[in-house]
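**Q** sequence first, predicted model second:
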Amino acid sequence: MKGPLFYSKILLFGEYGIIKDSKGLSIPYNFYKGALKKEETLSLSQQASNKNLRRFAGYLAEMQEGNNLVRFDLDKFEQDLEEGMYFDSSIPQGYGVGSSGALVAAIYDQYALNKITVLENLNREKLQSLKAIFSQMESFFHGKSSGLDPLNSYLSLPILINSQDHVEAAGIPSQSTNGKGAVFLLDSGIVGETAPMVHIFMENMKQEGFRKMLKEKFVKHTDACVDDFLKGDVKSLFKNVKQLSHVVLDNFKPMIPKQFHELWKKGIDTGNYYLKLCGSGGGGYILGFTEDFEKAQKELKDYKLEVVYNF
């Protein structure tokens, strides 16, 4: 057995904001991928994956008791686990590129009964159903999930989030092959944990000042970035990304690893690059935007950078 491949994703805009109805834009990132596989003898890491899948199977059994959103062929799932199934993935965990999302997509694809397939006409209703199913499934890993990562991985299409109950597949401007500008990933070298970061955010949301900042600054600039990116208005995009980077540095400090605070500020001050959170933060990848990648590379020469999109 070798299941189909599911890719990692990058949430370009919308981290945290989408919990509070900002727009968001998520794109597949084919550099990392995962698939369900079976082996007769499992290595230690494959055994760990098999064990994790067993716990997930138990969670899905409870989940389908409590709702009629989706049913799974759990007998088949259990049988495959007995036969040495595991999730073979190159997607780094705790890096904000959707490792659990790809796993959820693979399990749904393999075991959901009456599943919504990628080949159907994916109207708004079907996308919402998928997002709701994936949100419940992925909550096993994070405590609270929007369902977007698995949706992106399952469809392998850019996803535009207009609001929590309005999601659509999006066309994004094609990349410029000889452009100087780029969106890139910077490897922080630290593994991030999603649940504690979301907890800090939820605690902050209890303060009126934080809620006001989120609505008037964070969501405003996030929405503008999404609109600019989809329109291909690079000039306006960088103006808004700079503002967004500033708001994050001022208000989301716990989500930025301490040793990157100076680097973050330097980007804003020089204008050579702007950094933002990739996923929930706390480590993993940091997302960067630059109008001149060579210049950014020189400034960030001590770090490993990966280009994900060229302007």
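**A** Structure received. The structure presented is a predicted model; accordingly, all values stated were derived computationally and were not measured.

**Q** okay, CA-based contacts and neighbour counts for the rest of this
**A** OK.

**Q** which SSE is immediately downstream of the helix or strand where Ser236 lies?
**A** Ser236 belongs to helix 234-251 when elements are defined using DSSP states H and E. For helix 234-251, the following helix or strand on the C-terminal side (DSSP H and E) is helix 261-270.

**Q** from the chain's centre, how far out does that following helix sit?
**A** Here helix 261-270 shows a centroid-to-chain-centroid distance of 24 Å under the convention Cα atoms, centre = their mean, to the nearest Å.

**Q** also this one, for the comparison:
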Amino acid sequence: MFGEYGLMFGAKALAIPFPKFAGYFAWIDANSPSDYQKNSAAELERFASWFATEEIASKMNFPLDLERLNADLKKGLYFESDVPLQYGVGSSGALCAALYDQYSSFSATAGFSPEFNPDLIPKLREDFITLESYFHGRSSGLDPLVAFLNRPVLVEDGKISLPELELHKQPWSVYLIDTEITSPTSPLVKLFIEKMEVDEFKDIFHQSYVPANDGATLAFMQNDADFFFSHLKELHDIQSEHLCEMIPDSCLEFIRELKSRGILVKLLGSGGGGFLLAFVPAGAVFPEKEKSFRIF
């Protein structure tokens, strides 16, 4: 929801589960396997090979049972998911969460019993950072953590908490705009890190971007509409000017049209395509041109 890119450099981050999309493990249809099933199984096999070759188990607090995973892969295991790939909504996070739930020693021993210790959450995040590095090279670990806990997660000053949000009471609506463009995360993360090496951008980031992000995050959690849209406008303007490479050209006119109606759009995840987030204040409506894009 908030904190894309900024999380790597000290900004607040808030992530929230999105129940529209889900994933689960299943078995390949031995008689007529689909291309999706075969591709998913192949990806899991590559993951298992990486896990073994890089000795990932030694880097985890609650390692995966690689022997059991490989045995299931031989039986035809694959990951059935409707989470769009390279869309900024956590497709790799969903897979990492499912692997952890099914094969980690945490799920096998600790689980979410009434005695579950919240102090374990940082250790879970450490494991998800390790697992998701297979997909992104560098990961915050938030997407798989949110998928695994199925709870909103806030990162502030490097510490994780599970805030209680009253989303149904918010005086605005939130929509996903489908750009219909897939966009891998790693190249855009690399681009952002390169931008942070330029003093002018680095100053804008720390002096303007982080305060706008953190203010919007706080106001979102407090359901404070005036405070929220004030900071969100700053965030929108900075992303439009200084992270324009992450916003598809095909969406620019629509985004400007929305802004003229008080509807503000921001990146979701790394950008470049996938979904964009649109925040609609009370009383505002989407223009007719929304028919050009799928809206969720």
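**A** Received it, and whenever you're ready, just let me know what you need. Not measured: the values here are computed from a predicted model.

**Q** overlay them and tell me the TM-score.
**A** With the length set by TM-score structural alignment, normalised by the length of the second structure, the two chains reach a TM-score of 0.92; 291 aligned residues with a Cα RMSD of 1.9 Å.

**Q** now the helix holding Ser236 of the first structure and helix 261-270, what's the angle there?
**A** Using axes from the mean of the first three to the mean of the last three Cα atoms, to 10 degrees, the direction of helix 234-251 of the first structure lies 140 degrees away from that of helix 261-270.

**Q** counterpart of helix 234-251 of the first structure in the second structure, which residues?
**A** Aligning helix 234-251 of the first structure against the second structure (TM-score structural alignment) gives residues 225-242.

**Q** what does stretch 138-146 of the first structure give?
**A** So stretch 138-146 of the first structure sits over residues 132-140 in the second structure, by TM-score structural alignment.

**Q** starting at the chain centroid, how far to that stretch?
**A** With Cα atoms, centre = their mean, you get 12 Å for stretch 132-140 of the second structure.

**Q** what's Gly14 of the first structure aligned with over in the second structure?
**A** So Gly14 of the first structure corresponds to Gly3, using TM-score structural alignment.

**Q** correct me, but its match touches Phe9?
**A** No. Applying Cα atoms under 8 Å as the test, Gly3 of the second structure and Phe9 come out as separate, 9.7 Å apart.

**Q** quick one: the strands in the second structure?
**A** For the second structure, applying DSSP state E gives strands covering 13-15, 23-27, 77-81, 153-156, 159-161, 172-178, 264-267, 275-281, 294-295.

**Q** okay if I get the ones you listed as TSV plus mean neighbour count and distance to Ser49 of the second structure?
**A** Output for these, formatted as TSV (neighbours: other Cα atoms under 10 Å; distance: least, Cα to Cα, whole Å):
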stretch	mean neighbour count	distance to Ser49 of the second structure
strand 13-15	24	30
strand 23-27	15	18
strand 77-81	21	15
strand 153-156	19	31
strand 159-161	14	31
strand 172-178	17	34
strand 264-267	25	33
strand 275-281	22	31
strand 294-295	14	37
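
**Q** so for Ser105 of the second structure, which of these sits nearest?
**A** Closest approach to Ser105 of the second structure among the strands of the second structure (Cα to Cα): strand 23-27, 17.7 Å.

**Q** just want the angle from that closest one to strand 77-81.
**A** 140 degrees.

**Q** okay, and strand 23-27 of the second structure goes to which residues in the first structure?
**A** Strand 23-27 of the second structure maps onto residues 34-38 of the first structure, going by TM-score structural alignment.

**Q** biggest helix in the first structure by residues?
**A** helix 44-66 (DSSP state H).

**Q** just checking, what packs against that helix?
**A** Applying 3 or more Cα pairs under 8 Å, 6 or more residues apart in numbering; DSSP states H and E, one finds that helix 44-66 of the first structure contacts helix 74-82, strand 85-89, helix 124-142.

**Q** winner for burial among those?
**A** Sort those by mean neighbour count, taking mean count of other Cα atoms under 10 Å, and strand 85-89 sits at the top with a mean of 23.

**Q** and it, how far from the second structure on average?
**A** Averaged over the aligned pairs, strand 85-89 of the first structure sits 0.2 Å from the second structure after superposition, using mean Cα distance after the TM-score superposition for the first structure.

**Q** pull up the aligned stretch in the second structure for that strand.
**A** The aligned range for strand 85-89 of the first structure is 77-81, by TM-score structural alignment.

**Q** quick one: distance of that stretch to the chain centre.
**A** The answer for stretch 77-81 of the second structure is 19 Å, by Cα atoms, centre = their mean.

**Q** what does stretch 114-124 of the second structure give?
**A** Worked out by Cα atoms, centre = their mean, stretch 114-124 of the second structure lies 21 Å from the chain centre.

**Q** mind listing residues that contact it?
**A** Residues outside stretch 114-124 of the second structure that contact it (Cα atoms under 8 Å, 6 or more residues apart in numbering): 61-62, 110, 145, 159-160.

**Q** how long is that stretch end to end?
**A** Taking Cα to Cα, to the nearest Å, stretch 114-124 of the second structure runs 17 Å from one end to the other.

**Q** now do the same contact list for Val265 of the second structure.
**A** 236, 255, 258-259, 276-279.

**Q** farthest pair in those?
**A** Longest span within these, Cα to Cα: Lys259 and Leu276, 13.6 Å.

**Q** if we can go back for a sec, more neighbours: Gly3 and Phe9 of the second structure, which one.
**A** Gly3 (23 against 13; other Cα atoms under 10 Å).
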